[in-house]
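> Let me see the structure of the following:
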Amino acid sequence: MKFFDEAIIFVQAGKGGDGCISFLREKYIPKGGPNGGNGGNGGNVYFLTDHNLNTLSKFHFKKKYLAENGFSGKKNQCTGKKGKDLILTIPVGTRIIDFKKKIILADLNKNNQKFLIVHGGKYGLGNINFKTSINRSPYQNTKGNLGEIKILKLELILIADIGMLGLPNAGKSTFVKTVSKAKTKIGNYPFTTIEPILGVVKNNIGNSFLIADIPGIIKNAALGKGLGLNFLKHLERCHLLLHLVDISNINKIINNINIINNELKKFNQKLFFKEQWLIFNKIDLLKNREKIDIYIKKILIKFKYIKKYYLISSKKKIGIKKLCYNIFEYIKKNYNK
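Down below sits the predicted model:
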């Protein structure tokens, strides 16, 4: 199934049931008083998160959602039945945005979170409510109110501890597959990853962290080129970004790092200043490794906001254990996981 992380939908709560006009008519009470009951409230519309869902695809194909109307009141002061509530299940990490006002109404990032999005209309009053000392036979009732209506934008932002950054073919998919056994597509061509992929990394004492891989970012992604910028929002919740750099072409390293960070900065300043580690991949392809440490130190001077770097080979599994261990320690120290 195709991955959908956005949808625009229409939701409407149920209308309240009308009040009833009725009078008591029995064998020995031919002209009894009013006994029309109230209507029932209209149904509400709720959102409920479910960790088993990971896409908004169902909202892409169906756009309109209506809760049940309340039922009208009946004679003998019988209240109308309340309309059934409508509960829409969504993935954990979904933002609910008022499409017209551009306001975030809810950001649901825990499993089983329930959020009331539109209220059902209030019930109408039956004529029993209008009886007075001077009006003993009121032919009067009220209609039920309409339910609330909203046009919403749903925006799914994946929840992961670690996010991957890098140009196409930097080796992100191979890295994620190596550390997590996630089913990633690997190939010697750009954009083998065309949608976000999540993988779980576990250590030998039962701890784990969630890692997210997104499509590679290219120059001028902010202008709509490539795929990566469409999915950068999925890194917003991450505690740490791993910026994977292909070290095999040493003359382009600084330029390649700049491309990613410039696009990141254009997209979101908060994301740009998130904790980021440089991961130099494909060291198995280097012929002369003696000068690499000196060169990397020059790189770190240039990128002062990047605190750590690692030399790895995802394909040969060089440096992977140390990196994963340090990620576990970072999360444990800073986020008590």
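> For the rest of this, base every contact and every neighbour count on C-alpha atoms.
Will do.
> Would you map the helices across the protein?
Taking DSSP state H as the criterion, the chain contains helices spanning 57-61, 172-180, 253-267, 269-272, 292-302, 320-335.
> Quick one: distance of the longest one to the chain centre.
Averaging C-alpha coordinates over helix 320-335 and over its chain gives two centres that are 25 Å apart (C-alpha atoms, centre = their mean, to the nearest Å).
> number of nearby residues for I29?
9 (other C-alpha atoms under 10 Å).
> One more: T79?
24.
> sorry, back to before: reformat the helices of the chain as a markdown table; add mean neighbour count and distance to I162.
A markdown table is the format used below for these (neighbours: other C-alpha atoms under 10 Å; distance: least, C-alpha to C-alpha, whole Å):
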| stretch | mean neighbour count | distance to I162 |
| --- | --- | --- |
| helix 57-61 | 15 | 25 |
| helix 172-180 | 22 | 11 |
| helix 253-267 | 17 | 16 |
| helix 269-272 | 15 | 13 |
| helix 292-302 | 13 | 21 |
| helix 320-335 | 14 | 9 |
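> One more, please, to line up against the first structure:
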Amino acid sequence: MFVDKTRIRIKAGNGGDGKVNFYTDTMTMHGGPDGGDGGKGGDVIAIADEGLNNLVDYYYTKKFHAANGENGGKSKAYGKSGEDLILKVPCGTIIRDSETGNVIADMINHGEKHILVRGGLGGRGNAKFANSRRQTPTFSELGEKTKEYSVDLELKTIADVGLIGFPSVGKSKILSVLTSARPKIAAYHFTTLSPNLGVVKYYDKSFVIADIPGLIEGASEGKGLGFEFLKHIERTKILLHIVDIAAVDGRDPVEDFEIINKELKAYNEEVYNSPQIIVLNKMDLIYDEESVKKLNEFKQKYGKDYKIIEFSAATRQGVDELLNTVIEEIEKLPKKEHSYVEIHELDKRDYTSINITREDDGTFVVSGGLIDKMSRGIILSDPESFAYFQRRLKQNGIIDKLIEKGLQEGDNVKIGVYEFEYVE
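Alright, predicted model coming up:
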């Protein structure tokens, strides 16, 4: 089964909670705070792997969660960090935020790595809150909780050479002749419903070739499976335009050639301008006067603008000439730069923002990255914890900002998930 587009849900691991603990041993009953910090949650990381050629691994399984960090321990022991989750994807995979459509990773080269979402930070243990004034803190900090995100994976095949042409012109057969690939071949339109890739090895040279599924008129407008097929041509360096010069299906080779190029131009000007080599397939069937006439007319019409190779997948006529021509063209080309894609961060952490709004009932609501971080350490039932939180609010100017917004004694204030009455 070939899958070139799918949607999955990913989530980094939560951070482990900090520990509240006090040192004790046979000689010490009431020692100082020694609660350790929680471990960091695991990241979700995408890695490009040239050994993969489709996204089937992400078709049946839809949820991918990295491991949580472990909680801190006594004796200031750090919690173990959560294990990272590795998502291996084929080279050429684009990863998008499902909600916004923004590209968050474009996996081009083998081994390329991209952190999609980062694990939550571990909470601080009570040992970290001790100072000269607060010698026995009875509170710690919770680990940072992470969000689940929906992302779209889309594969755009990466190959040096792309085979294009109408259905049943012999592309799959040519691929099998040139490479070790063995696609299933039958004489039907839309024979190939997914790109077949193979590696051509010719003396000391090699290149990757892809059989792009057969195009039809209107493909650039999405007819048939147009968009699904055409995207796989975008990253090829050279196009081998396969033409059934024997017109086995009764079609006109010139008309077929023009239609395919029209679709390429309508879909993507850059793809249309890629170097093309015309491969006139089924030359073994050119033997009568009429077919020879069509061959000569085609060569006369396009011979000045394109390199034309007479070829037969059945008899292997033209194999060496075609391979030498392709290698020569590849080596002449400057290194093709992939179109720039703006990369957006999916999980942009914010630890500094402060937002103050007021609800219809008069309640002041304080939110933002700084508040989320600070509220992880609140334990309302613990006077020491709450006093520490109040001091942090004053130190960061949040109380002053609330007063500027009209806060008065007795007003309700909601900070994070907590709500309380303001007392001066």
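> Of all the helices of the first structure, which one comes closest to V11 of the first structure?
Ranking the helices of the first structure by proximity to V11 of the first structure (C-alpha to C-alpha) places helix 57-61 first, at 11.3 Å.
> residues in the second structure matched by that closest one, start to end?
Aligned by TM-score structural alignment, helix 57-61 of the first structure falls on residues 56-60 of the second structure.
> Outside of that stretch itself, which residues are in contact with it?
M1, F2, V3, D4, T6, R7, I8 (C-alpha atoms under 8 Å, 6 or more residues apart in numbering).
> same thing but 6 Å
Contact partners of stretch 56-60 of the second structure, identified using C-alpha atoms under 6 Å, 6 or more residues apart in numbering, comprise V3.
> starting at the chain centroid, how far to it?
So, by C-alpha atoms, centre = their mean, the centroid of stretch 56-60 of the second structure is 14 Å from its chain's centroid.
> one step back: could the helices of the first structure go into a markdown table alongside distance to I217 of the first structure?
Below are those laid out as a markdown table (distance: least, C-alpha to C-alpha, whole Å):
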| stretch | distance to I217 of the first structure |
| --- | --- |
| helix 57-61 | 24 |
| helix 172-180 | 11 |
| helix 253-267 | 7 |
| helix 269-272 | 14 |
| helix 292-302 | 20 |
| helix 320-335 | 23 |
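> Out of the ones you listed, which gets nearest to L146 of the first structure?
Closest of the helices of the first structure to L146 of the first structure is helix 57-61, at 23.9 Å (criterion: C-alpha to C-alpha).
> Show me the strands in the stretch 151-300 of the first structure, by range?
Taking DSSP state E, counting those that start in this stretch as the test, the strands found in the stretch 151-300 of the first structure are 162-165, 197-202, 208-213, 240-246, 276-281.
> would you turn those strands into TSV with distance to I104 of the first structure and mean neighbour count?
Listed next are the strands of the stretch 151-300 of the first structure as TSV, based on distance: least, C-alpha to C-alpha, whole Å; neighbours: other C-alpha atoms under 10 Å:
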stretch	distance to I104 of the first structure	mean neighbour count
strand 162-165	24	25
strand 197-202	25	19
strand 208-213	24	21
strand 240-246	24	24
strand 276-281	27	22
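> Of all these, which one comes closest to G40 of the first structure?
Within the strands of the stretch 151-300 of the first structure, the stretch nearest G40 of the first structure is strand 197-202; the backing value is 45.5 Å (C-alpha to C-alpha).
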